[in-house]
Every structure is written in structure tokens, then in C-alpha cells.
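Q: what's the 3D shape of this:
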Amino acid sequence: MPGLAADLVRSEQVTPATDDRDGAVLWYDALREQGIEGIVCKRGGVGYPSGQRWWLKVRHADTVDALVLGFTGPRLGPHSLVLAVGDESGSARVSACLEPVLAARVGEALSGAAVVGERRAEGEPYTRVETDLVVEVLAGSGRHGTLIVIRMR
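A: As a prediction, the model looks like this:
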């Protein structure tokens, strides 16, 4: 069976490391164009202890405006927003959970919005509303592309 193992593709790869901050910043900036998600930072000498998060991921992200299409959870304190990012004809995307203070502000802004009905986005049920509310979101460029609502516009 030596031939069988020879056909397997190795998934390990060497990852560059540096303790030079300027070099790390250069990598962070330069590798974005190649689709690299970001960099991982840790203190020198700190290992990778099981079950603990001592490393920090620094991902590339841009802020963009998004139209609010609806919300999950209660209207006055929504858990997350369903958004149209960029073009309204694109698919509806669900944001990450809102911070409590922001959720209260968004809930107040949505309090008078007409409910259009119940819909689904990314497999999650949400309440569709008619509103012109726009929010600024941090749109991660990583493989998950998480939308984090920063503030209302």
C-alpha cells in the first residue's frame, strides 16, 4: 500500500514568524492582496496551552454601509440585524450579535417600522421590516466574512 500514501496531499505548511513589529506590520499590509486573512500575535515565549486563548488574531476588515432589512429577537432589543450590504438585490446577511447599548438604540429606531412579515436569511428566521435605517458594519474579509454592526448612520 505504499502507492496509496504517496497520493495523499500534505496539509501542513511552514508559517513564517517574526518578533519584529515592523516586519509583522509589513506582512499584514502586503499579504492582504494575496487573500491572507490576517496575522496571529502572541507574546514571545508563550506556548499554545490547551483550552486557553493566549493568541490574538488580527484580521483585515473594512467598514461599509448596509441597509437594515430586519432583525432577530425582540424589536426593542434585537439580537442581530439582517442586512443588505452594498446592493439591495444581493442576498440578505445576518450580523453578529449586537452589543446591548447598540441593540437598544437600533430597537428604538425600528420601533415605528412597519413589519412586512417573517423571512429567513442564512437559514435563520427574522422579522422583515420596512425601513430606511442604514448601519455601518465591519465586514471581515476572512473565510467567515462576519458582519459586525459598529453604529447607526
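
Q: Please count neighbours and contacts with C-alpha atoms only from this point.
A: Noted.

Q: residue contacts, the nearest residue in space to G73 that is not next to it in sequence?
A: Closest residue in space to G73, ignoring its immediate chain neighbours: H79 at 5.2 Å, by Cα to Cα, 6 or more residues apart in numbering. Listed by Cα atoms under 8 Å, 6 or more residues apart in numbering, the contact partners of H79 are F71, T72, G73, C97, L98, A103.

Q: same thing but at 6 Å, please
A: T72, G73, C97, L98 (Cα atoms under 6 Å, 6 or more residues apart in numbering).

Q: of the residues you listed, buried ones?
A: T72, L98 (16 or more other Cα atoms under 10 Å).

Q: wait, which of the contacts of H79 is closest to A66?
A: Set against A66, the nearest of those by Cα to Cα is L98 (14.6 Å).

Q: Is the closest one in contact with V82, as I believe?
A: No - using Cα atoms under 6 Å as the test, L98 is too far from V82 to be in contact (11.4 Å).

Q: picking that back up, from R105, how far off is the residue nearest to G73?
A: 12 Å (Cα to Cα, to the nearest Å).

Q: Residues in contact with both of these two, list them for me.
A: Common neighbours of H79 and R105 (Cα under 6 Å, 6+ apart) do not exist.

Q: Can you report how many residues neighbour L67?
A: 21 (other Cα atoms under 10 Å).

Q: the longest strand in this protein is where?
A: Using DSSP state E to define each element, the chain has its longest strand at strand 61-72.

Q: what's that strand in contact with?
A: With Cα under 6 Å, 6+ apart as the test, strand 61-72 has contacts from 78-85, 126-129, 133-141.

Q: For it, buried residues please.
A: So, applying 16+ other Cα under 10 Å, buried residues of strand 61-72: A61, D65, A66, L67, V68, L69, G70, F71, T72.

Q: do stretch 21-30 as well
A: A24, W27, Y28.

Q: ditto for stretch 111-121
A: A113.

Q: now stretch 137-153
A: Applying 16+ other Cα under 10 Å to stretch 137-153 flags V137, L138, A139, G140, S141, T146, L147, I148, V149, I150, R151, M152 as buried.

Q: I'd like those residues laid out as JSON lines, including distance to V115 and secondary structure.
A: Below are the buried residues of stretch 137-153 laid out as JSON lines (distance: Cα to Cα, whole Å; DSSP: H, G, I helix; E, B strand; the rest coil):
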{"residue": "V137", "distance to V115": "23", "secondary structure": "strand"}
{"residue": "L138", "distance to V115": "26", "secondary structure": "strand"}
{"residue": "A139", "distance to V115": "26", "secondary structure": "strand"}
{"residue": "G140", "distance to V115": "29", "secondary structure": "strand"}
{"residue": "S141", "distance to V115": "32", "secondary structure": "coil"}
{"residue": "T146", "distance to V115": "26", "secondary structure": "coil"}
{"residue": "L147", "distance to V115": "23", "secondary structure": "strand"}
{"residue": "I148", "distance to V115": "24", "secondary structure": "strand"}
{"residue": "V149", "distance to V115": "21", "secondary structure": "strand"}
{"residue": "I150", "distance to V115": "24", "secondary structure": "strand"}
{"residue": "R151", "distance to V115": "22", "secondary structure": "strand"}
{"residue": "M152", "distance to V115": "20", "secondary structure": "strand"}
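
Q: Would you do the same for the sequence below? I want to compare the two.
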Amino acid sequence: MRPRAADEIPAQGEPPRELQYSLKLDGFRALAFVLDDGKVVLQSRSRRDLAPEFPETAAHLREQLPPGIVLDGELCAYREGRLSFTDLLRSPADRARTGVPVSYIAFDLLAVPGQDVRSLPLRDRWELLGMALRDAEPPLQRVLATLDESTARDWFRDLQDAGVEGIVAKTLGSTYRAGPTWAWRKVRHMDTSDGLLLGVLGPAERPRALVVRLVDGRTATTSPQLTPAQSREVGALVGDRAGPLTPDAEHGPVRWVEPPVPVELRQLAGRQRQENPTFVRVRSEG
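A: This next block holds a predicted model:
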């Protein structure tokens, strides 16, 4: 279930209030569950298991989650009091060496032991999530959420410096279903923007840069070069969609990707229009 982008935080209706406002965190979105044999799975949107990349977090989940519970949430890294997406791309050894913790912040519940609860309205799933996590301890916790529009606007204004991306407004009566939905609307601070991954430069399984379409319709090559973790992430998702090397007058030899893939890009404030965007992540990851 993926929220649609909105320009403004939606207004709350008169009681009974219809919207829940929660923090939009800067992390890797993943389902979290424990199999009967004790194996922890952190399943990304591309169905890749992220647990081997976050072994300490997975170990805590193994201790705190019984088999049968399925959570939806974000893996979030913290550095110096703020969320640090870049640290999610580092190796577990690098994070351990620099003392960067990673938490799993749950915002929805898909199943409890013996029951699929996706057909229940969000208001019921939220209560069940609270019950499921009532004894949970960090790094596992429930996302901060409110029914009060004024509080949500305060969070949007005050928590940007802590790395919070924005606010997600969710209809309390919404069931959980796959794909994008207007029942969930996200409002993000505009230091990043959405784009489309059109092609890759270098090997399809380990690209070094991307050809993207920006919101204004221009195409550009990302810079700097992808990190090893980013290259693996993109390669795992688009490797089988990438075509053969094709010469391109603007970007050089490109492997075009069909269909294009939504991505998040960043252009630092003050950059000139002709300068290249920086790849942040594949949007299908969360």
C-alpha cells in the first residue's frame, strides 16, 4: 500500500474524525515477520530480504515478534540525533564501528497469529498494532501518529531538522491493499523530488549511474557514482528489465529500462538546472 503525493496536509473533518496523521520517515520500507523456524524476514517492495543487511535489528525482532505477526514499517538509521538515510546504505560493520543504530518503526499490521487483518479498517489495525507492540522495546516501536491536524502541522514544521520527511495522512476506514491509493496521502518537504529511472550506465546488475526523467520533463544522468549498496539495490530490481547497450547522443551507451521505475532524487539548494541530480533510492522500496 503506497500513499499518493499531496501538496498540502489534508484537513481533518468534524468528529468522528476520519484521518490519522503519522510521521513520514526517511528509511527503507519493509514488511517484518518471523517464520516458524525463527528466521526473520525484512521484505522490501521488490521482495528482497533485507535482514542480512541489518543483522542486529533482525536479532531484536526475533526476540520480540512471535511467528504469525506481519508488520509494515520502515528501517531507520540514526546519527547525531537525526535520521540518516545514507547510513542505511553502509555495511553492518561500518554502522557498528561508528555506533549508528537501526530501528524498525512499524506503522501498520497485516496479520496476527492465525488471522489476516488486511480487510479490517485502519482504526482497528492500529489498535491491534498497539496491542502487538505493547511490550516492545527499541529498536522495535510504533510510529508517532495523531488524529489532531494542528499537532501534525507542528510536527511537519518542527521535525524536519531531525530528518523526518513529512506527514502521511491516512483514512481511518481504509483497508490494506496493494498498490498506490488516495486513502493514504503523503506530504514531503521538497528537498527531494520524484523521477523516473529510464536507463542504467554500466552493467545491468551493477550500474554505476542512472538516466532519469525529472519532474520538469528533462532527462539527466545521476551524479555522483552510485554507492555499492545503491548499485546492488538498483541492479537487483532492474537487471532483468534492462535492454542491450544502445548509443545515446546525450548520455553515451545506455541500457534502457522497461517499464521505467519510480525513484527519489535530490538536487541541493542553489544548484543550477544543468547540474546532475543525486540518486536517493528506488521509490518502490517505500
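
Q: Could I get the TM-score for this pair?
A: Aligned and superposed, the two chains score 0.52 in TM-score terms (TM-score structural alignment, normalised by the length of the first structure); 91 aligned residues with a Cα RMSD of 2.2 Å.

Q: Could you work out the most separated pair of the buried residues of stretch 137-153 of the first structure?
A: Among these, S141 and M152 lie farthest apart (Cα to Cα), at 21.2 Å.

Q: Let's verify G217 of the second structure: helix, strand, or coil?
A: coil (DSSP: H, G, I helix; E, B strand; the rest coil).

Q: can you give me the strands in the stretch 1-150 of the second structure?
A: 2-5, 19-24, 28-34, 40-43, 70-79, 82-83, 102-112, 115-116, 140-142, 145-146 (DSSP state E, counting those that start in this stretch).

Q: I'd like these written out as TSV, with distance to Q64 of the second structure and mean neighbour count added.
A: As requested, the strands of the stretch 1-150 of the second structure are arranged in TSV below (distance: least, Cα to Cα, whole Å; neighbours: other Cα atoms under 10 Å):
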stretch	distance to Q64 of the second structure	mean neighbour count
strand 2-5	26	17
strand 19-24	23	23
strand 28-34	10	24
strand 40-43	11	23
strand 70-79	12	22
strand 82-83	23	18
strand 102-112	12	23
strand 115-116	19	12
strand 140-142	8	20
strand 145-146	22	17
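
Q: closest to R125 of the second structure out of those?
A: strand 102-112 (5.8 Å).

Q: In the first structure, what range does the closest one match?
A: Across the first structure, nothing matches strand 102-112 of the second structure (TM-score structural alignment).

Q: So which elements touch that strand?
A: strand 70-79, strand 140-142 (3 or more Cα pairs under 6 Å, 6 or more residues apart in numbering; DSSP states H and E).

Q: May I see the ones you listed organised as JSON lines, with distance to P180 of the second structure added?
A: As requested, these are arranged in JSON lines below (distance: least, Cα to Cα, whole Å):
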{"stretch": "strand 70-79", "distance to P180 of the second structure": "15"}
{"stretch": "strand 140-142", "distance to P180 of the second structure": "22"}
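
Q: Looking at the buried residues of stretch 137-153 of the first structure, which is nearest L56 of the first structure?
A: G140 (15.5 Å).

Q: if I read this right, the closest one contacts I148, doesn't it?
A: No - G140 of the first structure is beyond contact range of I148, at 8.2 Å (criterion: Cα under 6 Å).

Q: intersection of neighbour lists for these two?
A: Contacts common to G140 of the first structure and I148, judged by Cα under 6 Å, 6+ apart, are absent.

Q: Name all residues that make contact with T222 of the second structure.
A: T222 of the second structure neighbours (Cα under 6 Å, 6+ apart): A209, L210, N276, P277, T278.

Q: Spatially, and excluding backbone neighbours, which residue is closest to the residue mapped onto it from the first structure.
A: Mapped onto the first structure by TM-score structural alignment, T222 of the second structure lines up with S95. Excluding its sequence neighbours, the residue lying closest to S95 of the first structure (Cα to Cα, 6+ apart) is L147, at 4.7 Å.

Q: Alignment lookup: that neighbour to the second structure.
A: So, by TM-score structural alignment, L147 of the first structure is matched to P277.

Q: Report the contact partners of its match.
A: So P277 of the second structure contacts T222, R266, Q267 (Cα under 6 Å, 6+ apart).

Q: Neighbours of D216 of the second structure, how many?
A: With other Cα under 10 Å as criterion, D216 of the second structure counts 7.

Q: So it versus D94 of the second structure, what's the distance?
A: As defined by Cα to Cα, D216 of the second structure lies at a distance of 37 Å from D94 of the second structure.

Q: Then P253 of the second structure?
A: 34 Å.

Q: Compare these two (neighbour count), which wins?
A: P253 (16 against 12).

Q: residue contacts, the more buried one?
A: L245, T246, P247.

Q: Within the helices and strands, which one has the corresponding residue of the first structure for it?
A: In the first structure, the residue paired with P253 of the second structure is P125, using TM-score structural alignment. Assigned by DSSP states H and E, P125 of the first structure belongs to strand 124-130.

Q: now the angle from that strand to strand 61-72?
A: Counting by axes from the mean of the first three to the mean of the last three Cα atoms, to 10 degrees, strand 124-130 of the first structure lies at 90 degrees to strand 61-72.

Q: And strand 124-130 of the first structure, how far out from the chain middle?
A: 20 Å (Cα atoms, centre = their mean, to the nearest Å).

Q: what do you get for stretch 136-146 of the first structure?
A: 3 Å.

Q: which other residues reach it?
A: E37, H60, A61, D62, T63, V64, D65, L147, I148, V149, I150, R151.

Q: closest to A109 of the first structure among the residues you listed?
A: Nearest to A109 of the first structure among these, with distances taken as Cα to Cα, is R151, at 12.0 Å.

Q: Could I get the contacting residues of the closest one?
A: Contacts of R151 of the first structure (Cα under 6 Å, 6+ apart): V135, E136.

Q: Thank you, goodbye.
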